[in-house]
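Trainee: Next input, structure requested:
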Amino acid sequence: MRFAWWKSGVVYQVYPRSFQDSSGDGVGDLRGLRRRLDHLVWLGVEAIWISPIYPSPMADFGYDVSDYCGVDPMFGSLAEFDELVRDAHAKGLKIILDLVPNHTSIAHPWFTESRRSRNSPKRDWYIWRDAKPDGAPPNNWLSHFGGGAWSWDENTRQYYYHAYLAEQPDLNWRNPQVRAAIHDVMRFWLRRGVDGFRVDVMWHLMKDAAFRDNPPNPDWTQDRPGIERLLALYSEDQPEVHEVVAEMRTVVDAFDDRVLIGEIYLPIERLVAYYGENLRGAHLPFNFQLLNTPWNAREIADIVERYEEALRETHGGWPNWVLSNHDRPRVAARVGDEQARIAAMLLLTLRGTPTLYYGDELGLARVAVPPERIQDPWAKREPDAGVGRDPSRTPMQWDASPHAGFSAHEPWLPLTEDWEKRNVARMKLDDTSILLLVRKLLHCRRAHLALCVGDWRLLSKDEDVLAYERAQDGERFFIALNFSNQPRTWRLPDDVGAVVAISTHGDRGGECAGGMVELRPNEGLILQA
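Mentor: Reported below is the predicted structural model:
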């Protein structure tokens, strides 16, 4: 039986500034990514999601786009992008491009024209509103990067809306010309061979037509980011957004074997709505539940069960899981070095499509970034809110040569303190490294349909041990994960014998198991019946 590649495969996110520098300027680029494709083939992933590479003033490192149909010279050229796509496809790898349709750069020609005058033909391409009688902004909406979400334009005497920086004005998705323009952008890249899109802040695309004030958040405290002071009842997740997503899906479906992924930070019950009516929405609305769930067996099991139940109600929505990304602390920073191995086994054995963030295969954790080297505009605007994203965007560590083989120049962000040991070249030689564990897990998924597309059944969810079964066409695997730093036991289902296929410790395999299974501290096992 053939399954869509985006169902059976694993997506690997590359933050291009930090993957491999080929030019010697300390910033990663497309030629560097091409040079490292063999690592991804060796690792065993199927698709590469590339964070934005478009021309940009880099106010938010590429998420402020000034040209949707080009490549910033920092990263290379369109010709080099085409070479990347050809090389990746030749090696059996798919390319997923980041699409940023909610907002542009203030330097985009569309916005330059829009702000020229109130009578501009592109005025309605962005969200312009009059001030209140006292001159105040049109409503109380907040920017995700701190402060208010409205900026005054003195020339045309109106405010424009920006959910993020003032340099990132929001497009008006109620305007059919905007929709058509972004659809043309999608077709431009699909014709160049990209295999799909990850759509940035998909749930933001439509706003309340009446621009009503957002209500206060009763749970907000002073130590939390300013954006959480209000509940985003009217500035996000509006009912009309599903029509927008369905239209994007139609564009993607006009090309063979492509995927539409949506960035959506919402509770499960609202998240699954983005699969769309009759599954005509996003193929994969990103499920970020594991980024915030307390790290214990019981609560993770509850999240998986709730998600699976919600998916059943969508009549076939395909699950997906994420443990780290460029906006949130890495999984090893949250759960520690030993439990990062448990996290890898969890991610790569749950039902659905996993997204693996670059460097998680090395167990990269939080990197200390000195104040003078902070790059993230959010961290600069809210220095006391703990929102800095730089520690999750540090360079990939390839070997023990200067600058970890990432660049011939000082990288744009620092390395880990242990980079001379925590690098690909060194960890490839250690059978017990997390790198070799991740590779074993990925190759095991590829070899056994039960582990990537098989059924999932919960077997145990006490406080310390999470156990579940994966089964497909007569194949059965049991996964037992010890979330504690103490030895634990778990009983296999009655009358089942199994063989240890993989241990997170990297030192067990082939031994028979039956009845009670001994789990060492922080150990996870895959057992094959």
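Trainee: only C-alpha atoms for contact and neighbour calcs from this point on.
Mentor: Will do.
Trainee: who's in contact with the nearest residue to N175 once chain neighbours are set aside?
Mentor: If the residues on either side of it in the chain are set aside, N175 comes closest to W125, at 6.4 Å by C-alpha to C-alpha, 6 or more residues apart in numbering. Contact analysis of W125 by C-alpha atoms under 8 Å, 6 or more residues apart in numbering lists W110, F111, S114, L171, N172, W173, N175, Q177, V178.
Trainee: Return the closest of these with respect to A282.
Mentor: A282 lies nearest to W173 out of the contacts of W125, by C-alpha to C-alpha, at 17.2 Å.
Trainee: SS state for the closest one?
Mentor: In three-state terms, and counting by DSSP: H, G, I helix; E, B strand; the rest coil, W173 is coil.
Trainee: My guess is it contacts M202. True?
Mentor: No: assessed by C-alpha atoms under 8 Å, W173 is found out of contact with M202, at 11.4 Å.
Trainee: which residues do those two both contact?
Mentor: Common contacts of W173 and M202 (C-alpha under 8 Å, 6+ apart): N102.
Trainee: what about stretch 41-58, start to end distance?
Mentor: Using C-alpha to C-alpha, to the nearest Å, the end-to-end distance of stretch 41-58 comes out at 31 Å.
Trainee: Mind telling me what element W318 is part of?
Mentor: Under the criterion DSSP states H and E, no helix or strand holds W318.
Trainee: Skipping adjacent residues, who's closest to it in space?
Mentor: In space, not counting the residues next to it along the chain, W318 is nearest to G352; the distance is 6.3 Å by C-alpha to C-alpha, 6+ apart.
Trainee: element containing L435, please.
Mentor: helix 434-447.
Trainee: Next, the structure of the following sequence, for comparison with the previous one:
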Amino acid sequence: MLKKISKILLLLIFLMGIVLNSLPINTEIAKASVSANLKGDVIYQVIIDRFYDGDPLNNDPAKSYGLYDPSQSKWKMYWGGDLEGVRQKIPYLKQLGITTIWLSPILDNLDTFASTENTGYHGYWTRDFKVIEEHFGDWTTFDNLINDAHANGMKVIVDFVPNHTTPIKESDPTFAEGGALYDNGKYLGNYFDDSNKGYFHHNGDIQNWDDRFEAQWKNFTDPAGFSLADLSQENETIAKYLIDAASQILAHGADGLRIDAVKHFNAGFSKTFADKMYQQKDIFLVGEWYGDDPGTSNHLEKVRYANNSGINVLDFDLNTVIRNVFGNFTQNMYDLHNMVTLTNNEYVYESNLITFIDNHDMSRFLDMNSNITNFHQALAFILTSRGTPSIYYGTEQYLSGGNDPYNRAMMPSFDTTTTAFQLISSLANLRKNNSAIQFGTTRERWINNDVYIYEYQFYNDIVLVAINRNTNSPYNISGLYTSLPNGVYSDYLNGMLNGNSISVTSGRVSDFTLGAGSVAVWQYNSSANYPQIGSVAPNIGVEGNVVTIDGKGFGSTVGQVTFGSTPATIKSWSPNQIEVYVPNSNPGTTNIKVTAGGVDSNTYLFNKLSNNQTSVVFTVLNAPTTNLGDKIYLTGNIPELGNWSTNTDGGINNAQGPLLAPNYPDWFYVFSVPAGQTIEFKFFIKRADGTIQWENGNNHVVTTPTGVTGNITVNWQY
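Mentor: Next up is the predicted model:
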């Protein structure tokens, strides 16, 4: 009887919550609010289970009963947050200035404990990529969230986890669910009945995380004493299954995907995956390539991935320095500026990087440094810098916490009066309305160990920012130059962080004192009377794909867009945004140009793919002897293989590789190439001293597979 009364009480509470918190539900999937361009956006990263409980009836569902902790004291159990809870808090997020919501994984997770009180509450242990996790809702709940987000001008990005399934122990097939994989409820297989299927890699656990073969072809290990069953993206069934699953999320209205652990599966699948996604609509894709900062052994692989795969990356390079500069003070403002400069030079599309001060895989900033002033400075920096800032849920409420899982506390409140809330809201508005931050180039204007004054400029739009991280000492600023026109400029933040006004005459700022711990922002926004391209998104694709061009001064009268010299068909045209179809033009890199009112714009680099892509395992048998530092690469007669280039840096469409040799002297790797097309290629060794050794004989000539994956194996020609 008590149990029945409790259920009725829960239902009444739930219905009251709907009345008090709900938004109108659209009956059809709304169109995405904007394009794949996120340069003017602010992202809000949500761990669904820890944000808000909008539907108490799904807290402890029968399918996976017993994984819920109503006391919210057991950190690795479900605590009740769900998709309906996110939907109900859209007004709060809108007031915060958020324009993109990043949802943690939404799909069906492990139905049992992986170890004592250890569940898949976080979403990263997917068992069925076609079903919504029952603790979070269902596809209707997800549709409602998408509808209301779009109706309020917000995009939704969903975390997708194609690297692995669920926890396993190689010594115990009965542990948890054995890595079992399902397709909309239908059992496909698990790690231990895989001998004739090849759905999983069976190479043991990662021991050396810097070894590329181990990192991509072995199982993740967890500190709790188990591993995660590593999926084989080289398998046609698995590759197609993952692409279909991601496509289903997009079909339900999602505006993009955050792809988990991209450094841990082959880059060829990533590029083919991106191609399949972009053929559906112009979405935003970003991958998590954790670590490998500049100076480490695999940093170039990360840069090559970001420049060539069609998938942007989270900016861990800059994150490390931000935390060192504002958090633990082990680096200074020169280091911060140098990292901005380095990443701007390395990444072709640096404005597509996602910046952040913390996330779900590291301690929160305030756990490292509890000084609120430095915390505000770090926030102000990412909100006024290139790339798109991502705010981890609860940041605006000053959530603290150590490493996983203690950085994933329940959202404590939804207070709109905190300084952090007001800071994010104010600078989100600046990002939305001043193209200098969205599209502009940056330069350092004044710097010492504690002070960084930097300027972003896009044509006549300008944002100048000054940050003094020293909370005890003000600095006299003299000799500061700027592109701001003559005039007096008040602090855009209205003194929120103790900023001041400045006076500009003939490109020079009158001397002033930058207060201890202060942040000041000054800006100038202009109109444009000629076309100015700031963004093309996506920046890779095949003929017929839709790409969106954002900028200024396009006018209301339809003009022309060209890819190289080839005109594109216009889908839509407005003063600040144009949608076009990729034309039938030569594959490879090409410059996009807008002509409006008889005036040509600047150009923007686009990578036209040769055709629909397939990820192919290229293997060369019995290669010559190599020594430490020697590497083998592949090049060929198509842009995807470098057009016979032997350049091996991280630029677009260079030689592909380096290959891996777990079965030396045989070498292999997976590359994305046009499907069903005859291609020519050769391998070469780049010796440690930089000299090139080609294989002999004629070019290898093959017709590539027509499926999503395939294999091409040849002998080294002597």
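Trainee: rewinding a little: which one among the contacts of W125 of structure 1 gets closest to P395 of structure 1?
Mentor: Among those, L171 lies closest to P395 of structure 1 (C-alpha to C-alpha), at 32.1 Å.
Trainee: That closest one touches H103, doesn't it?
Mentor: Yes: shown here, L171 of structure 1 and H103 form a contact pair, counting by C-alpha under 8 Å, at 5.1 Å.
Trainee: hmm, back to that, where in structure 2 does the helix holding L435 of structure 1 align, residue-wise?
Mentor: Under TM-score structural alignment, the counterpart of helix 434-447 of structure 1 in structure 2 spans residues 420-433.
Trainee: average offset between the matching stretch and structure 1?
Mentor: With the two structures superposed, stretch 420-433 of structure 2 lies on average 1.2 Å from its match in structure 1, counting by mean C-alpha distance after the TM-score superposition for structure 1.
Trainee: So which bits of that stretch are buried?
Mentor: Within stretch 420-433 of structure 2, the residues scored as buried using 16 or more other C-alpha atoms under 10 Å are 420-432.
Trainee: likewise stretch 269-286 of structure 1?
Mentor: Within stretch 269-286 of structure 1, the residues scored as buried using 16+ other C-alpha under 10 Å are 271-276, 279-286.
Trainee: most centrally placed residue in structure 1?
Mentor: Most central in structure 1 under C-alpha atoms, centre = their mean is N325, positioned 4.7 Å from the mean C-alpha point.
Trainee: got the contact list for that one?
Mentor: N325 of structure 1 touches Q13, Y357, S392, counting by C-alpha under 8 Å, 6+ apart.
Trainee: re the thing from before, could you save the buried residues of stretch 269-286 of structure 1 as TSV and add columns showing secondary structure and distance to V335 of structure 1?
Mentor: Listed next are the buried residues of stretch 269-286 of structure 1 as TSV, based on DSSP: H, G, I helix; E, B strand; the rest coil; distance: C-alpha to C-alpha, whole Å:
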residue	secondary structure	distance to V335 of structure 1
L271	helix	25
V272	helix	27
A273	helix	30
Y274	helix	29
Y275	helix	30
G276	coil	34
L279	helix	34
R280	coil	36
G281	coil	33
A282	coil	30
H283	coil	29
L284	strand	26
P285	strand	25
F286	coil	21
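Trainee: Adding distance to F188 of structure 1, write the residues you listed out as a markdown table.
Mentor: Shown next, in a markdown table, are the buried residues of stretch 269-286 of structure 1 (distance: C-alpha to C-alpha, whole Å):
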| residue | distance to F188 of structure 1 |
| --- | --- |
| L271 | 28 |
| V272 | 29 |
| A273 | 28 |
| Y274 | 24 |
| Y275 | 24 |
| G276 | 24 |
| L279 | 25 |
| R280 | 22 |
| G281 | 21 |
| A282 | 19 |
| H283 | 20 |
| L284 | 22 |
| P285 | 23 |
| F286 | 24 |
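Trainee: How much space separates the aligned partner of R330 of structure 1 in structure 2 from D108 of structure 2?
Mentor: Counting by TM-score structural alignment, R330 of structure 1 lines up with R364 in structure 2. Using C-alpha to C-alpha, R364 of structure 2 is found at 27 Å from D108 of structure 2.
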